[in-house]
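# here's a sequence, model it:
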Amino acid sequence: MDRFGHTSRTRPPVVLTVPGLNNSGPGHWQTNWETTRGDCERVDLGRWSSPNRNAWVTRLDAAIREIDGPVILAAHSLGCITVAWWGALQSQAYGWPVTGALLVAPPDCDRVETPDMIGNFGPVPRSQLPFPSILVASRDDPYIFFERAHSMGKYWGSQFVDAGYCGHINADSGLGDWQFGQSLLDRLIDDAQTRAASADPGLPAIRPTAARRGTQEMHVQG
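Sure, this is the predicted structure:
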């Protein structure tokens, strides 16, 4: 228990950002969140330009295990597939230590024209993730058909969010700090803290972070 009365399970979640191929550079929402939010840190998956599925999943697992408390994953592109493989290969109890995941613009690694460098991440896992998740997809993402992204969300048990026309939802999309994405992340954080408080009735009530940031209109599909 720390000086605020938190046990490892009731501490505020650490947000691990999980980039995709070639990492996330300047102007990417992941990079911006790491600079501005204070609760985000990047997972170094290594070999950014020549990824290997097993190596990336192993590095993600090591990063999760280093944290003494709840973890939320904020993944982009191939990082989403890495998270899906971690969830399929690990045997964590539902919602612990990973308490949620924001999965943004996963690519379709099963398409015939998929480059070899990411094709080794296929076939895309079809098992439900052992934590709550939100999958965000763009209608004009060049790396996946919108309907295919929706199907992935069903496989993984994710809430599906239609981001409109944002390309690959990366630095080229010009999203800046991507407040819409942060509202989704804050929802996952709030839900995780609410579940922790419910499990420990001695904890004080938690003020939702999403309310502090304000809400944004979105198209959500179940």
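# please make it C-alpha for all contacts and neighbour counts, starting now.
OK.
# got the buried residues for stretch 47-62?
P51, N52, R53, W56, V57, R59, L60, D61 (16 or more other Cα atoms under 10 Å).
# show me where the chain has helices.
In the chain, the helices defined using DSSP state H lie at 29-36, 53-65, 78-89, 116-119, 146-156, 179-199, 209-213.
# and this one, please, so the two structures can be compared:
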Amino acid sequence: MKQKTSPSILIVPGLRDHVPEHWQTLLQATLPNAVSVAPLERDKLSRAARVAALDAALAAIHGPVILVAHSAGVMITVHWARWHEREIHGALLATPPDLERPMPAGYPTVDVLRQNDWFPCPHQPLPFPSIVAASRNDPLAQFDRVVAMANDWGSRLVDLGEVGHLNPAAGFGEWPMAETLIRELL
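I've put the predicted structure just below:
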């Protein structure tokens, strides 16, 4: 009888990479089978470099994988899915940004994102099960735009209510619901 292997959890951070008090960093520390995409040393805004880093992290993992992406990490994941055929067990896609609309001060402009090849945003269904966790007051994306993304990707939408961008600035360190949603993907 073949023993079932638990999927590895691959954390896909956003453009700010690894923030010590972020729920993804804290989650990785609590799950024995979790690893993270390594931070980029250069080309930090390049979509191609970010997708290549995700692909390299996946190449180092043998067996099933669940992706846990936040913010621009969601966009990295959906861009990766367009061009790669690695089997993915599932993905938790938390608070994707709407990169096609201007974002608050301190974030890359639409022109900078365009120069770094982030457009167009993929609208194709993902080839693996996914859950989009959406905030009703995310400063980086209007709720209706995230609903449209989830529909395009064939993802189940989870309405988180008003949680901002689900990051330390919005009051989130630990996010226990992440583990619940990951278990749904098992």
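# quick revisit: let me know which of the helices of structure 1 is tucked in deepest.
Most buried of the helices of structure 1, by mean neighbour count (mean count of other Cα atoms under 10 Å): helix 78-89, with a mean of 23.
# have a look at how far, on average, it is from structure 2.
Superposed on structure 2, helix 78-89 of structure 1 shows a mean distance of 0.5 Å to its aligned residues (mean Cα distance after the TM-score superposition for structure 1).
# in structure 2, what range does that helix match?
Against structure 2, the aligned range for helix 78-89 of structure 1 is residues 72-83 (TM-score structural alignment).
# quick one: contacts of the matching stretch?
12-15, 47, 50-51, 54-55, 69, 93-97, 121-122, 124, 126-127 (Cα atoms under 8 Å, 6 or more residues apart in numbering).
# please convert the buried members of those into PyMOL selection syntax.
A single PyMOL command selects the buried members of these (16+ other Cα under 10 Å):
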select buried, resi 12+13+14+15+47+50+51+54+55+69+93+94+95+96+97+122+126+127
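# centre-most residue in structure 2?
Residue closest to the mean C-alpha point of structure 2, counted by Cα atoms, centre = their mean, is A69 at 2.0 Å.
# dump the residue contacts of that residue.
So A69 of structure 2 contacts I11, V12, P13, G14, T77, A91, L92, L93, A94 (Cα under 8 Å, 6+ apart).
# can you check A171 of structure 1 too?
G25, P26, G27, H28, W29.
# just among the residues you listed, which is most surrounded?
W29 (24 neighbours; other Cα atoms under 10 Å).
# what's the matching residue for that one over in structure 2?
By TM-score structural alignment, W29 of structure 1 lines up with W23.
# is it true that its match touches G171?
No - W23 of structure 2 is beyond contact range of G171, at 10.3 Å (criterion: Cα atoms under 8 Å).
# from the chain's centroid, how far away is the match of helix 78-89 of structure 1?
8 Å (Cα atoms, centre = their mean, to the nearest Å).
# what's the answer for stretch 36-48 of structure 1, then?
Worked out by Cα atoms, centre = their mean, stretch 36-48 of structure 1 lies 12 Å from the chain centre.
# what are the buried residues along that stretch?
Quick answer for stretch 36-48 of structure 1 (16+ other Cα under 10 Å): C40, E41, R42, V43, L45.
# quick one: contacts for the first one?
So that's C40 of structure 1. V14, V15, L16, T17, W33, E34.
# per the alignment, the third one corresponds to what in structure 2?
The one in question is L16 of structure 1. L16 of structure 1 maps onto L10 in structure 2, by TM-score structural alignment.
# its match is in contact with H62, isn't it?
No - contact criterion Cα under 8 Å: L10 of structure 2 and H62 do not qualify, at 11.7 Å.
# neighbour count for the two, which is higher?
Per other Cα under 10 Å, whichever of L10 of structure 2 and H62 has more neighbours is L10, with 22 against 9.
# distance of that one from V112 of structure 2?
Noted for L10 of structure 2: a distance of 27 Å to V112 of structure 2, by Cα to Cα, to the nearest Å.
# show me the contacts for the alignment partner in structure 1 of L54 of structure 2.
Using TM-score structural alignment, the equivalent of L54 of structure 2 in structure 1 is L60. L60 of structure 1 makes contact with V43, L45, T82, V83, W86, according to Cα under 8 Å, 6+ apart.
# TSV for these, including distance to Q179 of structure 1?
Output for the contacts of L60 of structure 1, formatted as TSV (distance: Cα to Cα, whole Å):
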residue	distance to Q179 of structure 1
V43	22
L45	26
T82	24
V83	23
W86	27
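# closest to Q193 of structure 1 among those residues?
When the contacts of L60 of structure 1 are ranked by distance to Q193 of structure 1 (Cα to Cα), V83 comes first, at 21.2 Å.
# so N22 of structure 1 touches S49, yeah?
Yes - between N22 of structure 1 and S49 there is a contact under Cα under 8 Å: 4.8 Å.
# contacts only, for L40 of structure 2.
L40 of structure 2 neighbours (Cα under 8 Å, 6+ apart): D17, A49, R50, A53.
# so what's V35 of structure 2 closest to, chain neighbours aside?
L10 (5.2 Å; Cα to Cα, 6 or more residues apart in numbering).
# look up how far Q115 of structure 2 lies from that neighbour.
28 Å.
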